[in-house]
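> Okay, predicted coordinates and the sequence, questions at the end:
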Amino acid sequence: MAKILLIETATAFCSVAISVDGKIISLKEESGQNLHASNLTLFIEEVIKKSGMSYGDLDAVAISKGPGSYTGLRIGVSTAKGLCYALEKPLIAIETLEMMAAGFLSQNPGYDGLICPMIDARRMEVYTSVYNAELTLLEPTSAKIIDENSFSDLLSENIITFLGDGSAKCAETLKHVNALFSDVNFNSAANLSLLAENAFNNTIFEDVAYFEPFYLKDFVLTQPKKRV
């Protein structure tokens, strides 16, 4: 019966949970700008305390590995790796878009369409992928600039539910009878639980020394415009 600390920091949500045998027993999350650096370790301490466990009771640490916010992922992964080093526990990494799709399916039993999680990557670009109702990956993770022809082949034959903080800005562009949009937040550490439990049971662990977040794109530092 695995006890796993779950961490999600890929978007504006800072989310931490503990699962036991795939079931959430403690959860703390909040949304806002620049929360991760100041709140992540506090949230971890809080969920540990609420669970009635100690750090030593954990069997593994699971992280939502990206794609997503460069800063959020860097903070989440470095925190997870530090805990794994200190506690000598294995590290589990789950792709963020898969976590989001799994969360949608858990809340929508019987859904038989496709799921397209989207994470905002500025302007009309999103990090996205497509899954079916069995969580089989149909289109691999990529950075897409969305226009009126995006996903047209899939939409012609399937209902697709678009979700995530990148989907709202695409609603006016992806106008199709088979395009549905969910405004529910699925960037929650709670949605890592079953995926992390499966990885633990199959000993799918990362090399803590060399693991890096899945940034997908290189970080580009932009300079603010000078005022005239």
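Okay, I see it.

> Only C-alpha atoms from now on, for both contacts and neighbour counts.
Noted.

> Burial check on residue 149, number of neighbours?
11 (other Cα atoms under 10 Å).

> Grab the nearest non-local neighbour of it.
Spatial nearest neighbour of residue 149, excluding adjacent residues (Cα to Cα, 6 or more residues apart in numbering): residue 174 at 7.8 Å.

> you'd agree the one you found is up against residue 155?
No - here residue 174 does not reach residue 155: they are 9.7 Å apart, not a contact under Cα atoms under 8 Å.

> If you count surrounding residues, which of the two has more?
residue 174 (22 against 17).

> how about that one, secondary structure?
When classified by DSSP: H, G, I helix; E, B strand; the rest coil, residue 174 comes out as coil.

> wait, what's in contact with it?
Applying Cα atoms under 8 Å, 6 or more residues apart in numbering, one finds that residue 174 lies in contact with 147, 148, 149, 150.

> so where do the strands sit in this structure?
Residue ranges of the strands in the chain, as given by DSSP state E, are 3-8, 13-20, 23-31, 60-64, 91-94, 114-120, 125-131, 137-145, 160-163, 179-181.

> Turn those strands into JSON lines, columns for distance to residue 41 and mean neighbour count.
Compiled in JSON lines, these are given as follows (distance: least, Cα to Cα, whole Å; neighbours: other Cα atoms under 10 Å):
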{"stretch": "strand 3-8", "distance to residue 41": "10", "mean neighbour count": "28"}
{"stretch": "strand 13-20", "distance to residue 41": "9", "mean neighbour count": "26"}
{"stretch": "strand 23-31", "distance to residue 41": "11", "mean neighbour count": "18"}
{"stretch": "strand 60-64", "distance to residue 41": "13", "mean neighbour count": "28"}
{"stretch": "strand 91-94", "distance to residue 41": "17", "mean neighbour count": "25"}
{"stretch": "strand 114-120", "distance to residue 41": "24", "mean neighbour count": "26"}
{"stretch": "strand 125-131", "distance to residue 41": "27", "mean neighbour count": "23"}
{"stretch": "strand 137-145", "distance to residue 41": "29", "mean neighbour count": "14"}
{"stretch": "strand 160-163", "distance to residue 41": "28", "mean neighbour count": "24"}
{"stretch": "strand 179-181", "distance to residue 41": "33", "mean neighbour count": "17"}
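
> ok, structure two:
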Amino acid sequence: MKILHIETSSKNCSVAISDVEELLCVCEEVSENYKQSESLHTFVEWALEGAEISLKDLDAVCLGMGPGSYTGLRIGSSAAKGFCYGLKIPLIAVNSLETMIEPFLSQNFDYIIPLLDARRMEVYTAVFDGISGNMITETEAKILDETSFQDFKDKKVMFVGDGSTKAKEILQLPDAEFSEMFYPSAKYLVKKAVGKFNNKEFEDVAYFEPFYLKEFQGVKKKKSE
């Protein structure tokens, strides 16, 4: 069962190849300039070469479906759907926040809370059980303030993601830990993808849309006088 994994929801453009749950190759780069449009297809080519397989060997494509960067998600989704159409293989989608908790499971945290920067004081977030990894609260766009996450003030909590930087400055949670330079990664899609493949939890390629969570907000240019 060979799966191509694509994760483009954040500053990390990430591609991986797996065979069942064995990670064969991963190519990724974190860039402040969001290089998905420049790097994604090159990373796919490199990952296939590193795994020593070709596109025709793939059994499925797994996409980190968001939330996250609107443009990044569109690029990743378009590529994943194109591969699925062309190769006639199924599409699997996984919440990108779920790819951020795996390295921190079973480390004696009561809760793991991903925080993806959504500009200003807003983050994309959800709360996960620190042992089972089960999602406890639904994914949401949350504006941070001093009272955020106070329900967890007496618990051992790990906040992960680039949104943790601004959270660390204002949250009144003295026992919380923060892993700020951590992003969704294709290599952490593998386990979820295998489970969904075995259960035949596939997306309708024709109608699939990423989990944008918020509508795209462009900047209106001023009219020239």
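It's in. Source: prediction; values computed, not measured.

> TM-score of the superposition?
With the length set by TM-score structural alignment, normalised by the length of the second structure, the two chains reach a TM-score of 0.94; 223 aligned residues with a Cα RMSD of 1.7 Å.

> Show me the helices in the second structure, by range?
36-51, 70-87, 164-170, 190-198 (DSSP state H).

> right, so of these, which gets closest to residue 9 of the second structure?
For residue 9 of the second structure, the closest of the helices of the second structure is helix 70-87, at 5.2 Å, according to Cα to Cα.

> That closest one against the first structure, how far on average?
Taking mean Cα distance after the TM-score superposition for the first structure, the mean distance separating helix 70-87 of the second structure from the aligned residues in the first structure is 0.3 Å.

> buried sites along that helix?
70-77, 79-81, 83-84, 87 (16 or more other Cα atoms under 10 Å).

> Leaving out the residues flanking it, which one is nearest to residue 164 of the first structure?
residue 118 (5.0 Å).

> returning to what we had before: can you redo the strands of the first structure as a markdown table with distance to residue 212 of the first structure?
Shown next, in a markdown table, are the strands of the first structure (distance: least, Cα to Cα, whole Å):
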| stretch | distance to residue 212 of the first structure |
| --- | --- |
| strand 3-8 | 15 |
| strand 13-20 | 19 |
| strand 23-31 | 23 |
| strand 60-64 | 11 |
| strand 91-94 | 10 |
| strand 114-120 | 19 |
| strand 125-131 | 18 |
| strand 137-145 | 17 |
| strand 160-163 | 26 |
| strand 179-181 | 31 |
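
> For the counterpart of residue 170 of the first structure in the second structure, give me its contacts.
The alignment partner of residue 170 of the first structure in the second structure, by TM-score structural alignment, is residue 167. Contacts of residue 167 of the second structure were listed using Cα under 8 Å, 6+ apart, and they are residue 144.

> ok, residue 167 of the second structure to residue 212 of the second structure distance?
To residue 212 of the second structure, residue 167 of the second structure is 22 Å away according to Cα to Cα, to the nearest Å.

> Let me see the contact set for the counterpart of residue 139 of the second structure in the first structure.
In the first structure, the residue equivalent to residue 139 of the second structure is residue 141, according to TM-score structural alignment. Shown in contact with residue 141 of the first structure (Cα under 8 Å, 6+ apart): 97, 127, 128, 129, 130.

> Tell me which of the helices of the second structure sits nearest to residue 21 of the second structure.
helix 190-198 (6.1 Å).

> The closest one versus strand 2-7: what angle between them?
130 degrees (axes from the mean of the first three to the mean of the last three Cα atoms, to 10 degrees).

> In the first structure, what range does helix 190-198 of the second structure match?
Going by TM-score structural alignment: helix 190-198 of the second structure matches residues 193-201.

> mean distance, that stretch to its aligned residues in the second structure?
Mean for stretch 193-201 of the first structure is 0.9 Å (mean Cα distance after the TM-score superposition for the first structure).

> Would you mind listing the buried residues in that stretch?
Quick answer for stretch 193-201 of the first structure (16+ other Cα under 10 Å): 193, 194, 195, 196, 197, 199, 200.

> Which residue, other than its chain neighbours, is closest to the second one?
Leaving aside its chain neighbours, residue 194 of the first structure sits nearest to residue 22 (5.0 Å; criterion: Cα to Cα, 6+ apart).
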